[in-house]
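>>> Prediction below, plus the sequence it came from.
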Amino acid sequence: MSMRYLSASVAAAVDKELMSTQAFSLDQLMELAGLSVAEAVLKVQPLEKGSKVLVLAGPGNNGGDGLVAARHLSLWGYSLSYYYPRKSRHEHLIRLETQLKNLGIPEISTAAEVAAALSGPSKVNHVIDALFGFSFKPPMRPPFDEILRLLQESQDSVPITAVDIPSSWDVDQGPLEGNTYAPEVLVSLTGPKPAAKFFKGRHFVGGRFISKDFAAKWDFDIPPYIGGEQVVEVTEKEKL
């Protein structure tokens, strides 16, 4: 699989065309993205390794991807909780949270509760970082700055899967000077962003809804999906 990267401007243009000439709705794209994230977590954190998963959801579409992933993982037998402090007023995101509540998935409402979930004998087994995607612009504001600090402190003891790009990273330059946040897993959606060049962990590409002609138009590749799988893991050679 080739590793051609999508800049922030190209990724935004791709999303725009997917919802125009390609006739996808935002709901559909979010559902497919969240399913990809859930499948990657299933691969790296199978139930027998521990079923407690915490989803950290930001206020935008990246957060919505995390909420979708939470629903799928809950239905697959995982024990989910989620932190969603800046709730969107958009109807599609309101519906996603309602679905979680209907499944009985508990919400964590404070940074202190997040800290408790990341440490101690009853800590979670895995975290999904769905706080901010490729459109993030610094600085990281409260309460997310505190959440990022907690992630940095716990990343050596609790594996983290980042959705599309690790939160706080620059989409083109990766972690800027002084940023020590390094999740264990990255799920690039549609195609990898330039920041993925700096990622050292397990890297998956997901979003199985692109035609070959569409990918060629925007100069990126469709990974070699197998069977009904929604993600493909990138090898060390392909990261170069």
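That came in fine, so what should we check first? Numbers count the residues shown, from 1 in each chain.
>>> When you work out contacts or count neighbours from here on, use the C-alpha atoms and nothing else.
Fine.
>>> give the contact list for the residue positioned nearest the centre of the chain.
For the chain, Val163 is the residue whose C-alpha lies nearest the centre (C-alpha atoms, centre = their mean; 1.5 Å). With contacts defined as C-alpha atoms under 8 Å, 6 or more residues apart in numbering, Val163 is in contact with 37, 62, 65-66, 128-130, 133, 186-189.
>>> before we move on, what about Leu100?
Leu100 touches 67, 70-71, counting by C-alpha under 8 Å, 6+ apart.
>>> Could you rank those by neighbour count and give me the top one?
Ranked by the number of neighbours (other C-alpha atoms under 10 Å), those place Ala70 first, at 32 neighbours.
>>> Report the buried residues of the helix or strand that contains it.
Assigned by DSSP states H and E, Ala70 belongs to helix 61-75. Neighbour counts over helix 61-75 (16 or more other C-alpha atoms under 10 Å) mark 61-74 as buried.
>>> chain center to that helix: distance?
9 Å (C-alpha atoms, centre = their mean, to the nearest Å).
>>> How about stretch 14-31?
The answer for stretch 14-31 is 18 Å, by C-alpha atoms, centre = their mean.
>>> putting a second one here so we can go through both:
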Amino acid sequence: MKPLLSPREMAAADEATIASGTPGFVLMERAGRAVARATVTLAGRRYGARVAIVCGKGNNGGDGFVAARVLHREGVAVRCLLLAEESEYEGDAAAHLRAMSRAGVKPRPFETHSLSYHDVVVDAIFGTGFRGRAEGRPAKAIEAINSNGARVLAVDIPSGVAGDTGAVEGPAVRANVTVAIAAQKLGTVLHPGAGRAGRVEVVDIGIELGDASLHLPEPSDIGAMLPARSVDAHKRSTGSVLVLAGSDGMSGAALLTSRGAARMGAGYVTLVSTSYVDHAKKSLIPEAVSRIVADHSELGPEVLAEFDDDFDRADAVALGPGLGTGPRQQALVETALEAIDVPLVLDADGLNVLAEDAAALRKRTSPTVLTPHPGEMATLLKLSSKDVQADRVGVARRAASDLGCVVVLKGAGTIVAGPEGPAVVNPTGGPELATAGTGDVLTGVVGALLAEGLDPVSAAIAGVFVHGLAGGVAGVSAGGRGTVAWDVAEALPAAVGELYE
């Protein structure tokens, strides 16, 4: 997996590399040269290309000075525009500013009209430590870059995007390409910052990264997680999932969860639900085995004893979608947490009924995966949805640690965090998943992977990744609009195939 760095981790890596003997001046030279190469590629030519580089007064500006010097030497018509007085630059940035001037590139103050008639504008205004709202001259420069019409290359992170959360509180650069120094930064994978970064290209400049606390999975990582199936595999050996979901009026959630498990490869799916759900299941998922609760429109704790043989044969249980949130469902979930001794994935109403007793999750002795959306996460932790979205990584980690579970915090840039170890930001998925029921499909997908024997962290990471790919496959088939959750479930086999292309 590729490392993802927070601003604090990047600063620590910088300091460690400098302490081990590589001067900061040299690192800045390497970074600037990488920016220059990427700029030429984006411009599509070297001779005759016109490039404007807008430099803030920090180290990002220093990278810009190196890029300007290198581009000038290679025949590019380059203009270096300053957002501070020359006397305000310090350290390595000041040294590279002097080197650029000696090489024949004379810096000039930024003016809005300075960006006219350029092929590429390089954003070297703010670095990854930026938080808050851009004001004054930097804000005007950002707005001018966005309205100019030239292609835009951002150094490390688009200016105006918070490096640790991806938050955008004011004007922020919209880049075509972001050149990430040493590793991709968290703010370019979390939204809305991710939407400003364009294509992210990571360049190695010799910084010693150490162990990152965040990772970005790639298709090869996910493909390696999925177990190969032997020629003598049978329906029980490929995983048995029991789905405990649905109620009268909420049959779709139970069916989508079951379909997600089946299409992800579970060899045996048992649906425990109400008779209302069973009527729909027979025509839509004939391969799933039904266990019907008679004389009830909703599920309660008695199902655990009534169908104990089915629970005994299950390799994993998916609990919660469409369940309802009344006293009987609360009793069911609380009892299930203690009685079910196989891996469990808990979603939707299964989470909502635990709002007053989330600590009950810590009593589980078998692996548990929670798959909340931001609203469910807020309810579970007694936060506001705004608080959750403001620090998605931190909230997911806190929940995983406090509750002793693997947490899948859904949304754009889904977070997977375990009680220990690095967290993961999922890179797949898009607006195709913004439709009712796709979360239920994901519950079934994760359940299938748990049943197949994956550890809970791997099941969550792989499940979210493949689910996101399936959304893309389904979106293409639907022409970009009109994708529904059932389409996503049906696209799962094709999505798995993409892992090995």
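Cool, got the structure. Everything quoted here is computed from the prediction, not taken from an experiment.
>>> TM-score of the superposed pair?
Here the TM-score for the pair of chains, by TM-score structural alignment, normalised by the length of structure 1, is 0.78; 211 aligned residues with a C-alpha RMSD of 2.4 Å.
>>> matching residues in structure 2 for the helix holding Ala70 of structure 1?
Residues 59-73 of structure 2 are matched to helix 61-75 of structure 1 when aligned by TM-score structural alignment.
>>> Quick one: average offset of the helix holding Ala70 of structure 1 versus structure 2, please.
With mean C-alpha distance after the TM-score superposition for structure 1, helix 61-75 of structure 1 departs from structure 2 by a mean of 0.7 Å once superposed.
>>> What lies in contact with that helix?
Against helix 61-75 of structure 1 from outside (C-alpha under 8 Å, 6+ apart): 30-31, 33-38, 42, 55-58, 79-82, 93, 96-97, 99-100, 103, 105, 128-133, 163-164.
>>> What's the ChimeraX syntax to select whichever of the residues you listed are buried?
Restricted to buried positions by 16+ other C-alpha under 10 Å, the ChimeraX selection for these reads:
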select :30,31,33,34,35,36,37,38,55,56,57,58,79,80,81,82,93,96,97,99,100,105,128,129,130,131,132,133,163,164
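>>> out of the contacts of helix 61-75 of structure 1, which are inside strands?
55-57, 79-82, 128-130, 163 (DSSP state E).
>>> roughly how far is the longest helix along structure 2 from the heart of the chain?
When structure 2 is parsed with DSSP state H, its longest helix is helix 456-477. The chain centroid and the centroid of helix 456-477 of structure 2 are separated by 12 Å, computed with C-alpha atoms, centre = their mean.
>>> And stretch 73-86 of structure 2, by the same measure?
That offset, for stretch 73-86 of structure 2, works out to 36 Å (C-alpha atoms, centre = their mean).
>>> Trace the residue nearest to the centre of structure 1 over to structure 2, please.
Using TM-score structural alignment, Val163 of structure 1 pairs with Val155 in structure 2.
>>> what do you get for Ile147 of structure 1?
By TM-score structural alignment, Ile147 of structure 1 lines up with Ala141.
>>> For its match, pull up the helix or strand it's in.
helix 136-148.
>>> farthest pair in the ones in strands among the contacts of helix 61-75 of structure 1?
Longest distance between any two of these is 19.3 Å, between Ser79 and Val163; criterion C-alpha to C-alpha.
>>> follow-up on the earlier one: specify, as a residue range, where the helix or strand following the longest helix of structure 2 falls in structure 1.
Next helix or strand after helix 456-477 of structure 2 toward the C-terminus (DSSP H and E): helix 485-490. Counting by TM-score structural alignment, helix 485-490 of structure 2 falls onto no part of structure 1.
>>> how far is helix 485-490 of structure 2 from where the chain is centred?
Relative to its chain's centre, helix 485-490 of structure 2 lies at 21 Å (C-alpha atoms, centre = their mean).
>>> thinking again about what came up before, neighbours of the match of Ile147 of structure 1, how many?
Neighbours of Ala141 of structure 2 under the rule other C-alpha under 10 Å: 29.
>>> and Leu344 of structure 2, how many neighbours?
Leu344 of structure 2: 28 neighbours (other C-alpha under 10 Å).
>>> ok, now how distant is it from Phe311 of structure 2?
According to C-alpha to C-alpha, to the nearest Å, Leu344 of structure 2 and Phe311 of structure 2 sit 11 Å apart.
>>> now do Val241 of structure 2
On the measure of C-alpha to C-alpha, Val241 of structure 2 and Phe311 of structure 2 end up 9 Å apart.
>>> who's more crowded, those two?
With neighbours defined as other C-alpha under 10 Å, Val241 of structure 2 and Phe311 compare such that Val241 has more, 34 against 24.
>>> so where is the helix or strand harbouring that one in structure 1?
Per DSSP H and E, Val241 of structure 2 falls inside strand 240-244. Aligned using TM-score structural alignment, strand 240-244 of structure 2 spans no residues in structure 1.
>>> Against which helices or strands is the helix or strand that comes right after that strand packed?
Counting by DSSP H and E, the element after strand 240-244 of structure 2 in chain order, helix or strand, is helix 251-263. Contact analysis of helix 251-263 of structure 2 by 3 or more C-alpha pairs under 8 Å, 6 or more residues apart in numbering; DSSP states H and E lists strand 240-244, strand 268-274, helix 275-284, helix 438-451, helix 485-490, helix 492-498 as its packing neighbours.
>>> Over which residues of structure 2 does the top helix by length along structure 1 lie when aligned?
Criterion DSSP H: the longest helix present in structure 1 is helix 26-44. With TM-score structural alignment applied, helix 26-44 of structure 1 matches the range 24-42 in structure 2.
>>> Would you state the helices of structure 1 in chain order?
Counting by DSSP H, the helices of structure 1 are 8-18, 26-44, 61-75, 91-102, 111-117, 144-154, 212-217.
>>> Tell me the buried residues in the shortest one?
Buried residues in helix 212-217 of structure 1, defined by neighbour count with 16+ other C-alpha under 10 Å: Phe214.
>>> try the first one
For helix 8-18 of structure 1, the buried set under the neighbour-count rule, 16+ other C-alpha under 10 Å, comprises 8, 11, 14, 18.
>>> Give me the mean distance between that helix and structure 2.
With mean C-alpha distance after the TM-score superposition for structure 1, helix 8-18 of structure 1 averages 1.0 Å from its match.
>>> which residues are in contact with that helix?
By C-alpha under 8 Å, 6+ apart, helix 8-18 of structure 1 touches 24, 134-135, 171-172, 193, 218.
>>> Among the residues you listed, name the buried ones.
134, 171-172, 193.
>>> how much space between Ile34 of structure 1 and Gln28 of structure 1?
Slight slip there: residue 34 of structure 1 is Gly, not Ile. In terms of C-alpha to C-alpha, Gly34 of structure 1 sits 10 Å off from Gln28 of structure 1.
>>> farthest pair in the buried ones among the contacts of helix 8-18 of structure 1?
Maximum distance among these (C-alpha to C-alpha): 8.9 Å, for Phe134 and Asp172.
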